[in-house]
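Asker: Structure for the following, please:
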Amino acid sequence: MDKQDLGAFLRSRRERLRPQDVGLPSGPRRRTPGLRREEVAVLAHISTEYYVRLEQGRAPRPSADVLAAIAGALRLTDAESDHLHVLAGTAPNRTGLHRRDVRPSIRALLERLPQTAGIVTSAAFEVLAWNDLAAALMEDFAPLAPADRNLARRAFLGPQGTGAALYGVSDIAEFRLSVVMQLRTTLARYPADPAVRGLVDDLRDGSTDFARLWDRHDVQAPPMLTKTFRHPVVGDVTLDCDTLMLADSDQHLVLYSAQPGSPSAEALALLNVLGTEAGQYAR
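Answerer: Have a look, this model is predicted:
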């Protein structure tokens, strides 16, 4: 049970709610944002004293029933409710290291995908595997150290202001927000993994944007359905972005494909011919 993070998460969810969101009168002007602690306690049918101690990090581990009641009172989404249980230690919690080995069948699948750029990322956003078209669209990851293949590091600690931080993608702000949300749940699943903890610490120390977003305690990222890359050779390439969860290894297979007959499909075809030397950051 991570008492301090649990308390901070509960507080952040309580402060985002307005009384009218949960069917309560707004009443006189409030000195602080959100619901009062006693209001959450009433809605969850628990004592105010116990809820206050939970937010202060002084309470014993709550039961699954109490957590479910609090989740309902705070109008948590499914992802937020799962995160609440992980923080409280009432859900399965991976205490080892996150997986970095990629199944041979997945690597073979990447190579067989027609006209599709594909990568596999770890739970900590390291690019673990890729095909030639992905290398042509983004960069050849082969000569890079693992830290330099980490998309979270590139998004927050890479070159700023020109789009170069992440291969000229059009939605870097949305991607950064997604990184923060997913890293928060990753850290909850792998609290003993020094690589995950070190990554979060580096990002918090090196990026004020990351630190600001991290302190919001959000855990549900919106899906990214399309992405536009600004490529120095073929120009703007707008692609469908499909992310498939590899549940057994806690990794993601990310696929970039273009609508048939579109200018972006022609650009991908040209990159396929040019090969890895066309990569935006070829070395």
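
Asker: Please count neighbours and contacts with C-alpha atoms only from this point.
Answerer: OK.

Asker: Please spell out which residues along stretch 236-251 are buried.
Answerer: Of all the residues in stretch 236-251, those buried under the rule 16 or more other C-alpha atoms under 10 Å are 236-243, 246, 251.

Asker: Greatest separation within the residues you listed: which pair is it?
Answerer: Longest distance between any two of the buried residues of stretch 236-251 is 29.6 Å, between Asp236 and Leu246; criterion C-alpha to C-alpha.

Asker: I'd like the structure of this one too, to check against the first:
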Amino acid sequence: MSDTESSHQNAYTKDAVTSKHDPEATLKSIVIQGKDLTLEQLVQVARHYCNAELSTDVSICSRMEESVAIIDEIVNGSQPLYGVTSLFGGLANRLVCREFAEELQNNLVRAHKTGAGSIMPLEAIRAAMILRVNAHLIGASGIRQLWDERLVRFVSEGVTPLVPEFGSIGASGDLVPLSYIASAISGQDETLRVDFRGEIISAPEALLRLGYKPKRFLPKEGLAMLNGTSVMTASASLACYDLYTLMAATLHVHAMVLQALTGSNQPFHPFLQKIKGHQGQVNNKNFDVNLLDSQISYDSFRKNFEGLF
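Answerer: Predicted coordinates:
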């Protein structure tokens, strides 16, 4: 069985049903390290306000510093690099001078705050922030770690930028919604609002309360904050988790109904599922067989079929 199939099967367990609603199931803290972030961990941070921490792995810091150093070398050497020493889209053939490279990134963030509609669910925004950090820690984005420290601090302190729900199609990146998140942690926009533990205040005020000062993005950092599909991935992740939870609950109900009707677990025998070859059915069969592996199922099977063979 593949890792994907195994993870799907593991999702249909008692834990998948109880952890979402059981306060005791909430993790104490998770460490973000650019890999191995699980769906369960993401949901615990985004939905249940579990504490998040940045990894202290020296190799992660080194990779991030090296990527920043490469960007500095490119900018100082006036080498052409899309979106760093050049403009964007159809203007990519127009280079910018070294002195304008920093302003270009901050203009990029300001220009994309064009969202519309109601505010996205806070849990989706929080999940997007964690996913952005997780991507940065790979060490290939050319962004300083101080921005990820701010993102994680916002999430852990219950500070969430208010991001409009419309404006992104999740193609090359969730540029519009991520621009609100980027603007919030930089504190350069007095009009931007955040949810500070239930209180709506300005982003600069939130930074002040957390002990930060407004800060500008350096070359490449605006792109590193905006050019990713973290928001769409966050929404999809939360939906998948809810789907797994509902699926597990459905299977429990299915087993309870079979028991109430004095049914049998024989139709779910692994041999039958293997012959049919439907992978989803194969994944579920052990679950059903285990749930129905009781004296009730055995007695009802003997009662219903005794004397027929």
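
Asker: care to give me the TM-score?
Answerer: TM-score of the superposed chains, computed with TM-score structural alignment, normalised by the length of structure 1, equals 0.27; 129 aligned residues with a C-alpha RMSD of 6.3 Å.

Asker: and the buried residues of stretch 236-251 of structure 1 as TSV, adding distance to Leu6 of structure 1 and secondary structure?
Answerer: As requested, these are arranged in TSV below (distance: C-alpha to C-alpha, whole Å; DSSP: H, G, I helix; E, B strand; the rest coil):
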residue	distance to Leu6 of structure 1	secondary structure
Asp236	43	strand
Val237	42	strand
Thr238	40	strand
Leu239	38	strand
Asp240	36	strand
Cys241	33	strand
Asp242	32	strand
Thr243	29	strand
Leu246	28	strand
Gln251	25	strand
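
Asker: Which one of these is nearest to Val52 of structure 1?
Answerer: Val52 of structure 1 lies nearest to Gln251 out of these, by C-alpha to C-alpha, at 37.0 Å.

Asker: Isn't that closest one up against Leu128?
Answerer: No - the pair Gln251 of structure 1 and Leu128 fails to qualify as a contact (C-alpha atoms under 8 Å) at a distance of 9.3 Å.

Asker: tally of neighbours for His252 of structure 2?
Answerer: 20 (other C-alpha atoms under 10 Å).

Asker: And for it, nearest residue in space, chain neighbours not counted?
Answerer: Nearest residue to His252 of structure 2, sequence neighbours excluded (C-alpha to C-alpha, 6 or more residues apart in numbering): Leu291, at 7.5 Å.

Asker: can you tell me how far the one you found sits from Ala203 of structure 2?
Answerer: Separation of Leu291 of structure 2 from Ala203 of structure 2 (C-alpha to C-alpha, to the nearest Å): 50 Å.

Asker: cool, Gln9 of structure 2 as well?
Answerer: Remark: distance between Gln9 of structure 2 and Ala203 of structure 2 (C-alpha to C-alpha) = 42 Å.

Asker: quick one: which of these two has more around it?
Answerer: A count of neighbours by other C-alpha under 10 Å puts Ala203 above the other of Gln9 of structure 2 and Ala203, at 30 against 19.

Asker: Can you verify my assumption that that one contacts Phe196?
Answerer: No - using C-alpha under 8 Å, Ala203 of structure 2 is not in contact with Phe196, being 9.2 Å away.

Asker: would TSV of the buried residues of stretch 236-251 of structure 1 with distance to Ala8 of structure 1 be doable?
Answerer: As requested, those are exported to TSV (distance: C-alpha to C-alpha, whole Å):
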residue	distance to Ala8 of structure 1
Asp236	42
Val237	41
Thr238	39
Leu239	38
Asp240	36
Cys241	33
Asp242	33
Thr243	30
Leu246	30
Gln251	28
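
Asker: What ranges does the stretch 101-250 of structure 1 have for its strands?
Answerer: Secondary structure of the stretch 101-250 of structure 1 by DSSP state E, counting those that start in this stretch: the strands cover 116-121, 127-130, 226-231, 235-246.

Asker: Tell me which of the ones you listed lies nearest to Leu43 of structure 1.
Answerer: Set against Leu43 of structure 1 and scored by C-alpha to C-alpha, those come closest in strand 235-246, at 35.3 Å.

Asker: can you state the direction angle for the helix or strand just after the closest one and strand 235-246?
Answerer: Downstream of strand 235-246 of structure 1, the next assigned helix or strand under DSSP states H and E is strand 251-257. Angle of strand 251-257 of structure 1 versus strand 235-246, following axes from the mean of the first three to the mean of the last three C-alpha atoms, to 10 degrees, is 150 degrees.

Asker: Check which helices and strands strand 251-257 of structure 1 is in contact with.
Answerer: strand 116-121, strand 235-246 (3 or more C-alpha pairs under 8 Å, 6 or more residues apart in numbering; DSSP states H and E).

Asker: Looking at the ones you listed, which is nearest to Glu15 of structure 1?
Answerer: Judged by C-alpha to C-alpha, the one of these that comes nearest to Glu15 of structure 1 is strand 235-246, at 31.9 Å.

Asker: What helices and strands are in contact with the closest one?
Answerer: strand 226-231, strand 251-257, helix 263-274.

Asker: What are the buried residues along the shortest one?
Answerer: Which is strand 226-231 of structure 1. 227-231.

Asker: related to what we said a few turns ago, need the strands of the stretch 101-250 of structure 1 in CSV with distance to Val40 of structure 1, can you?
Answerer: Shown next, in CSV, are the strands of the stretch 101-250 of structure 1 (distance: least, C-alpha to C-alpha, whole Å):
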stretch, distance to Val40 of structure 1
strand 116-121, 39
strand 127-130, 42
strand 226-231, 39
strand 235-246, 35
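
Asker: Tell me which of these lies nearest to Leu177 of structure 1.
Answerer: Here strand 226-231 is closest among these (C-alpha to C-alpha), at 14.9 Å.
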